[in-house]
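J.: next input, structure requested:
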Amino acid sequence: MSNKTSLRVADLPQNAPTPFELRPDTQGLDAIRADLGLLGLRKVSFVGDVRAQGKRDWILNGKLGATVIQPCVVTLEPVTTRIDVPVSRVYIADWSDPDEPEFEIPEGDETEPLGAEIDPASVMIEALSLALPQYPRKDGAAMEQADFTEPGKQAMTDEDAKPFAGLADLRDALKKDE
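T.: Predicted structure coming up:
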């Protein structure tokens, strides 16, 4: 899929945007669905353009749309979600990796090193995976309280995990005695 959609940077016009429009076929959708572990995937489109930014850098802007089906985190029943998100990537020619071992990339940072090609299909799949709901939940699905312990022992409840919950009552009782 990526070979057909890659844009060679050397071939991109400096003075005009290069549009792209991706609508994966059934085979492409099946590959993306399997790669992302989805139950279903349909109506995927990624439309936008790549244009020069300055003399050597490039920017990709697009709009990603997709309908995804994931298992509910509570019931495992299918949950359908519509995703419509703007996507932007800035490709920097003079990219340098930070030297600090503990360097953190700022959240939402959309910059990447510029290579020989820009691949809108790869950007589409990455953006889709980032836009997926992390904990899809069917309407009305709620976790029941589950108590687990060894056989023959009393299970610890949520109330047991709050050791200071009764202190307010104790304080009030002590004030009455004064």
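J.: for the rest of this, base every contact and every neighbour count on C-alpha atoms.
T.: Noted.
J.: for the most centrally placed residue in the chain, pull up the helix or strand it's in.
T.: In the chain, the C-alpha nearest the mean C-alpha coordinate belongs to Leu130, at 1.8 Å (CA atoms, centre = their mean). With the criterion set as DSSP states H and E, the secondary-structure element containing Leu130 is helix 120-131.
J.: chain center to that helix: distance?
T.: Between the mean C-alpha point of helix 120-131 and the mean C-alpha point of its chain there is a distance of 9 Å (CA atoms, centre = their mean, to the nearest Å).
J.: check stretch 38-57 too.
T.: For stretch 38-57 - counting by CA atoms, centre = their mean - the centre lies 15 Å from the chain centre.
J.: buried sites along that stretch?
T.: Residues 38, 40-42, 44-52, 57 are the ones in stretch 38-57 that count as buried (16 or more other CA atoms under 10 Å).
J.: to compare against the first, here's another:
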Amino acid sequence: MIAKTFPVKRPFDVTRLGNQVKEVTFEPDANERARMIETYGLLDLKDMTCVLRLRPWRKDGVAVDGHLRARAIQPCVVTLAPVEQEMDETFSRRFDPHAARQEETAEIDVEAFSEDPPDPLAGRDLDLGAVVCEQFALALELYPRAAEAEVPEAYRPAEEDGGDGAGSAARPSPFAVLAEFKKNSE
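T.: Down below sits the predicted model:
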């Protein structure tokens, strides 16, 4: 994994996995929950559970399949009122120690509809806290908005074209201006 700072650390020694499948339940304690609230700009984190299923993948890699459930409360981007979001996400990640070496020297070709390349696994420990925090951050609503929230009139876009998209007499379309310019230059 790329070295980043995450609010929760849960190192897992992948050499303990062997050829078995291991199930790990992740529930942040009060301190970890407080760090997640601060890191992700939440008002509260009511519930959070992530069940991770780890299994061997390829020769030296690890596959992690997870099911994340959480109730996060964020501030509305318009009114700052609390907005609750329920998460129920499944995800799959692959970690490969050889990907860490390739990442330093090679370019990765990514196709639009192909699977993501495996994440690098450096050393014996896989930080399950980082895996869960990344998935949690990806599942968070980017612009949470309360149902009753309306953008104040001063911040709304001007309705110059009357809503029909054709433009108004006060401001002609750029193509009309170009056509007039071409006609006058001939």
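J.: after superposition, what is the TM-score?
T.: Their TM-score after superposition, calculated using TM-score structural alignment, normalised by the length of the first structure, is reported as 0.75; 157 aligned residues with a CA RMSD of 3.0 Å.
J.: related to what we said a few turns ago, nearest to Ile69 of the first structure, of the buried residues of stretch 38-57 of the first structure?
T.: Closest approach between the buried residues of stretch 38-57 of the first structure and Ile69 of the first structure, by CA to CA: Gly40, at 4.6 Å.
J.: tell me which residue of the first structure matches up with Gln74 of the second structure.
T.: Taking TM-score structural alignment as the criterion, the aligned counterpart of Gln74 of the second structure in the first structure is Gln70.
J.: burial count for that match?
T.: 25 (other CA atoms under 10 Å).
J.: in strands, which of the buried residues of stretch 38-57 of the first structure appear?
T.: By the criterion of DSSP state E, membership of the buried residues of stretch 38-57 of the first structure in strands covers 40-42, 44-52, 57.
J.: list just the nearest of those residues to Gln14 of the first structure.
T.: Nearest to Gln14 of the first structure out of those is Ala52 (CA to CA; 5.5 Å).
J.: does that closest one touch Ala10 like I think?
T.: No - Ala52 of the first structure is beyond contact range of Ala10, at 11.5 Å (criterion: CA atoms under 8 Å).
J.: helices of the second structure, residue ranges please.
T.: Using DSSP state H, the helices found in the second structure span residues 30-39, 97-105, 128-139, 174-185.
J.: quick check: the helix holding Leu130 of the first structure aligns to which part of the second structure?
T.: Using TM-score structural alignment, the match for helix 120-131 of the first structure in the second structure runs over residues 128-139.
J.: how about the matching stretch: buried residues?
T.: Going by neighbour count (16+ other CA under 10 Å), the buried part of stretch 128-139 of the second structure is 128-133, 135-136, 139.
J.: do the same with stretch 106-122 of the second structure
T.: Judged by neighbour count using 16+ other CA under 10 Å, the buried positions of stretch 106-122 of the second structure are 118-122.
J.: end-to-end on it?
T.: Using CA to CA, to the nearest Å, one end of stretch 106-122 of the second structure lies 17 Å from the other.
J.: which residues sit against that stretch?
T.: 1-2, 61, 93-101, 103 (CA atoms under 8 Å, 6 or more residues apart in numbering).
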